[in-house]
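> Here is my input; please provide its structure:
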Amino acid sequence: MSTIVEHQVEQNGVRVMDTQCPFCSVQCKMQIIEERGAGESRPSYQVIPKPNAASEGRLCIKGMNAYQHVLTGERIEYPLLKKDGRFERVSWEEAYEAIVRRFTQLRSLYGQHSIGLYGGGSLTNESAYLLGKFARVGLRTKYIDYNGRFCMSAAASAGVKVFGMDRGLTNPLSDIERADCIILAGTNIAECQPTLMPYFTRAKEKGAFLIAIDPRETGTTRMADLHLRVRPGMDATLANGMLKVLLEEGLTDEAFIQNRTEGFAELKEHLDSLELAEIAELSGVPEGLIRKAAFAYGKASTGMIFTARGVEQQTDGHMAVRNFLNLILLTGKIGRPGCGYGAVTGQGNGQGGREHGQKADQLPGYRLIENPEDRAYVAGVWGIDPAELPGKGVSAYEMMQKVHEQEIRALFVMGSNPIVSNPNANFVEEGLKKLDFLVIADFLMSETAQLADLILPATAYLENTGTMTNLEGRVLLREASRPASGEAKHDWQILCDLASRLDRAAFFPFADAEEIFEELRLASRGGTADYYGITYDRLRQEEGVYWPCPEPGHPGAERLFEESFPLASRKAYLTPVENHLPKELISPDYPLFLTTGRVLTQYLTGVQTRRSPALAARDVESFVEIHPSTARKYRLEEGTLVAVASRRGEIYVRCRFSSDIREDTVFVPMHWGDTQNVNKITLDALDPTCRMPGFKVCAVHVTPFLLNEMA
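Next comes the predicted model:
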């Protein structure tokens, strides 16, 4: 309670709450002022941006309205147990007893790995850490993963392989305006992280040349000097074209290649074998524009490359990112001011959420669960024998396959909505309905929660204290600023309570989030994501601290790889990348590519933003964006309902014409559920390395809804 009072001032009917936005990875700071006038039944709210290093005191429309979904009357405020198909209010003791009874029965019948845990990239570091520990120590199951698998896994795995480390940005945001050339590949920052846009506009004002790679025109591409309208799924091929030009035109940094990389000979041999004309044909980008982009980046003395879901959510996402990292390494644009790489994290804690153990193959500190030394170290911190730790599980979508096959018989979901966020969502829904027991911990009713056997009310961002790690790798402290709503409990509290009832209380003795962070510091010590030098007191004083931060007096690593890379050779890897066609190609029956993404007013599966009246009013429903010429070909009229169908199912959305999209491509946002859930039709093929689904490319056809219905 003391921390709540500290960050909430209430006087004369006015409550002032200091907090930060719960949405994207910028984690903008803000102050919410709640005022209740005399005789007024409802308070009014004012939101004021607060100065901070990342957003520089800016808020976007989502942040300005982020209080609405927390303070709405739609909160889940007490445990709900489904009886005869209807949810009924029960006590926390009844809820816990139901979980322990069912989990114990299922483990007895089907083994300890019959229970799965599914987390989220918006959980605090403390909750994500504890969820991983609860899986391995509380339940001793190998099956745990999280929705961040669909966000960052391609870039994360590429960064680990090429650089030896995965951190969202290799350098601070302030370096952006020091770059002479910036490549934005598959990222729509104008709508997804709009408070970062001034960094890019300032860079342009200083003469930077901006290149945007996207099949459609967006607010981000309109800012660019050069827009490469790539065919969906062909980003790696486009990068090959740029690499070939750099090599042939002598636009490489030979000293950097010699001293800081390995694998150049193999990459050169591969690029020599490619034809630029063929690359242009495959990628859909004219040869002249590929050359222009390569010259701009190659000749620039400083430069940065950013990738996001457009490049990463593909069945070759891992290798596609590695090819963009090849561009950086061939030109030596890393480890110095104005140079570097940025994987633009989507979720609020997408960075920290994957560092401390809720990913199938990881232990805290970015340690690997199959590495004997890593297992021994973390087991020592946790006070168990390393042999007690289970092995590696499977990725998020593969967990849904295990659910469908009934190898996983019960699922505990914390802060996620897998029925909307997973590909091939009809398959996922069928699987979840087969479960013997589904538990959801959340603070709003989601499409997945509707299927649950038991719902546990969790606190929202204004109510719980914890750390978040932004896209820079800067650890921030977000402190509670109001009491919990109703009977809601913190995520970590729920896990500690359950551990106690499963006779594992000794391993979960935590009284508050700071105590959990103290153990996290120790568990991460010496790991790649080393938080040991970071404390709550330090975060309060300094606003945020970059990791790795190995000792209390360490300033934190603002810029990475200045002298070497954390690999055995101390050198980064250059990698030949094949021209890769999407797993599903267009055909006469399915003649259009579908790609997915976000819109400015919505966030992830929309559970929070669709509960905000101000945001919902701006985008009341989903849509399909289609080129007017394509629409005429298929007898589609602007503003009418259409059916968008793939081999997996169909959805019904409003038709929206735009000349800013390729004629062979349509776009549907990802924020709606039910009959507008675009993931009912997306492809479930996975990247072989990082297990990222190929959300960004599948084949569809679009027909007028009424004609489809009559047929």
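> C-alpha only now, for contacts and for neighbours.
Noted.
> what's the span of stretch 677-684 from first residue to last?
Taking Cα to Cα, to the nearest Å, the span from the opening residue of stretch 677-684 to its closing residue is 15 Å.
> quick one more, to check against the first:
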Amino acid sequence: MSLFAQQEQVATDSLHVIDTQCPFCSVQCKMQVIEDRSASDGKSVYSVVPKPNQASEGRLCIKGMNAYQHVLTGERLLHPMVKRNGRFERMTWDDAYELIVSKFNNLREAYGNHTVGLYGGGSLTNESAYVLGKFARVALQTKYIDYNGRFCMSAAASAGVKVFGIDRGLTNQLSDIELAECIILAGTNIAECQPTLMPYFTRAKEKGAILIAIDPRETGTTRISDIHLRVKPGMDATLANGMLKVLLEEGCLDEEFVANRTTGFMELKAHLDSLDMEEIAHLTGVPSQLIRKAALSYGKAQTGMVFTARGVEQQTDGHMAVRNFLNLVLLTGKIGKPGCGYGAVTGQGNGQGGREHGQKADQLPGYRLIENPEDRAYVANVWGIDPSELPGKGVSAYEMMEKVHEQEIRALFVMGSNPLVSNPNANFVEEGLKKLDFLVVADFLNSETAQLADLILPVTAYLENGGTLTNLEGRVLLRKSGRPAPGEAKHDWQVLCELAEKLGRGEFFPFGQVEDVFNELRLASRGGTADYYGITYERLRKEEGVYWPCPEESHPGAKRLFESTFPLPAGRALLTTVENHLPKEQTSEDFPLYLTTGRVLVHYLTGVQTRKSPSLAARDVESFMEIHPRTAKKHHIEDATLVKLTSKRGEIYVRSRYSDAIREDTVFVPMHWGDTQNVNKLTNDALDPTCKMPGFKVCAVQVSPLVTEYV
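Reported below is the predicted structural model:
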């Protein structure tokens, strides 16, 4: 039976069919969750059917197939819970709101409005992200708001704005991938992080495309590549310099494009002329002939695309590293036409939309800047307040943890995030959170951060809350709600609106349904970089999704950016001189190995959701350290044994896993576990100076057996 016939059968015979989309990665695959209540024991049986859609083309990965499990778990948060004498007790919503208002107002009166901070998440819908940003600035009038997307996309986002004038995940449609003759995958393990996209790349290979993967490890993605550049952790920008130098020396430039549509070429040329290829090979650990082969493959191709993700971006020079990969795109003119472009592969489900509409410290809806007088005036007018009432720019997510530690922030409201596990230098973060006078966590599952809270608020999950999300292409999608909220759980945006009412600011939050929020978001974004004004729920229902910018309802949405100009002075993109840059923390006698972090196929972010899914958790029940066998022998590490990993900031305990697919100077630990397996107890809190991205991907560690001998 065909997929479409299966779906027709399901719609006819099932008792309850929920049309939804996966809550995990940025592809946002569409699917149906089918509940069958016909079993004689009265227990529902669930199944999942993928739905045809433009992004995943009707595919689902193992996470999407099992995503319903964490929603239906018996561990859902169902009632407000207050901590008394170290234990959580049930509380009414009215009493919870009264407690929040009392605590927040007392602290604001004593220390000022900015003593309260808000910390959001990249999986919130656009509507919830919008209300959270407005709530911070209008209801609480605090400048301190940021979100966990800072750890996902900030390097690529800031680079895109500087170089192109716009930050949108992909500058073109996913369908352009198979038109590319050469594709560079820099620091992105799509096979495990966005597996439903892999057929785009395999189809490109079938048509003769050359795939170049840049990663210190061998992964599912590198295994399908034609060229694997096994770069030293943190040396991606230097590797790009080597490729650029080859392009320049071999004349692989689109001279007309460079002359007419870019600025900065002579400065970049002078810089590249001064570099030595053998030094670059030494710094990166990649042989010069292999760098040359990769560069010529991309440079000589008529069409090509470059993708970056966390491997390049989660560095203390992540902003400039991405800009150097954008130099490759611009020097060869591979943008703004079929089969050409750049893609920042968004990690979180709404990492793109989540940063566009006000969760980020320096931004207002539509990608407007909070310190730009015209932007402030426009948004203030939409919100019905005076621009002088809007606070200024706050600080980044990790810097908020520093403010918490210093007690400049004394109360924190966390919505849809788990900062205790996702921030670097997690021991420091835990110390700070324990200093707070008041910590509120709104979530639907109990996270490591929620366990530290004074008050937990239960909110709805993806099957229950509708709204829009923006996928990695910049395509806005509508997710329907498909089941009632369990227990006393409320929608994120609903909690914020009701709390605003209790704070005496309810007139600014007159939203009765989620579509009301979106209609105000449309207006607030109108004329901004991320213009959603022409997108309506009606259009989204009919068209499946609409690309932004979309300034009018008659506009089709911009499927391909930069076909004729860039939204920068004179319409020109910016070429950038990028110095070779060593990671902030180097190995030493005491800490002789580099640690890099990342994801595994079956888990997502800090694992709060996937570790509650029996089918997913059973596949990777514990964290691990991937280590090369020769390196393991030097450090007396046996395979599949417990080891202690230590950095200058802390220590964790994980199980060893031999792999000859990783560099001998590097170990890898995934990011999905907390407590004694929380790899971010080790990671460095040094930040990129431009975008404030922490350097998750490189720190120095020592490794030792947990048990050195048996008695």
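> Could you tell me how far the nearest residue to Val702 of the first structure once chain neighbours are set aside is located from Val678 of the first structure?
Once flanking residues are discounted, Val702 of the first structure sits nearest to Val644: 4.6 Å by Cα to Cα, 6 or more residues apart in numbering. Distance, Val644 of the first structure to Val678 of the first structure, using Cα to Cα: 9 Å.
> doesn't Gly119 make contact with Asp145 of the first structure?
Yes - at 6.3 Å, Asp145 of the first structure and Gly119 qualify as touching, with contact defined as Cα atoms under 8 Å.
> Give the aligned range of the longest helix seen in the second structure in the first structure.
In the second structure, assigned by DSSP state H, the helix with the most residues is helix 93-111. Aligning helix 93-111 of the second structure against the first structure (TM-score structural alignment) gives residues 92-110.
> With neighbour numbers in mind, choose between Val644 and Val678 of the first structure.
For Val644 of the first structure versus Val678, neighbours defined as other Cα atoms under 10 Å are more numerous around Val678 (36 against 26).
> Find the residues that touch each one of Asp145 and Gly119 of the first structure.
Counting by Cα atoms under 8 Å, 6 or more residues apart in numbering, the residues touching both Asp145 of the first structure and Gly119 are Gln358.
> residues contacting Gly303 of the first structure?
Residues in contact with Gly303 of the first structure (Cα under 8 Å, 6+ apart) are Ala179, Asp180, Cys181, Ile182, Tyr297, Lys333, Gly338, Cys339, Gly340.
> quick revisit: quick check: neighbours shared by Val644 and Val678 of the first structure?
In contact with both Val644 of the first structure and Val678: Ile651, using Cα under 8 Å, 6+ apart.
> Okay, buried residues for stretch 268-285 of the first structure please.
Under the neighbour-count criterion of 16 or more other Cα atoms under 10 Å, stretch 268-285 of the first structure has Lys268, His270, Leu271, Leu276, Ile279, Ala280, Leu282, Ser283, Gly284, Val285 buried.
> Please apply the same query to stretch 446-464 of the first structure.
Residues of stretch 446-464 of the first structure classed as buried: 446-449, 451-464 (neighbour count, 16+ other Cα under 10 Å).
> mind listing which of the residues you listed are in strands?
Leu454, Ile455, Leu456, Pro457 (DSSP state E).
> can I get the residues you listed in JSON lines with distance to Met197 of the first structure?
Below are these laid out as JSON lines (distance: Cα to Cα, whole Å):
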{"residue": "Leu454", "distance to Met197 of the first structure": "42"}
{"residue": "Ile455", "distance to Met197 of the first structure": "39"}
{"residue": "Leu456", "distance to Met197 of the first structure": "38"}
{"residue": "Pro457", "distance to Met197 of the first structure": "36"}
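> related to what we said a few turns ago, in a strand, that's where the residue nearest to Val702 of the first structure is, yeah?
Yes - if the criterion is DSSP: H, G, I helix; E, B strand; the rest coil, then Val644 of the first structure is within a strand.
> any idea how far it is from Arg89 of the first structure?
Per Cα to Cα, Val644 of the first structure is found 39 Å from Arg89 of the first structure.
> Could you do Cys496 of the first structure as well?
Going from Cys496 of the first structure to Arg89 of the first structure by Cα to Cα gives 22 Å.
> Among these two, which residue is more densely surrounded?
Neighbour count, other Cα under 10 Å: between Cys496 of the first structure and Arg89, Cys496 has more, with 24 against 16.
> secondary structure element for the more buried one?
Using DSSP states H and E, Cys496 of the first structure falls within helix 491-501.
> in terms of contact count, name the helices or strands touching that helix.
Helix 491-501 of the first structure is packed against helix 92-110, helix 125-133, with contacts defined by 3 or more Cα pairs under 8 Å, 6 or more residues apart in numbering; DSSP states H and E.
> Most tightly packed of the ones you listed?
helix 125-133 (a mean of 28; mean count of other Cα atoms under 10 Å).
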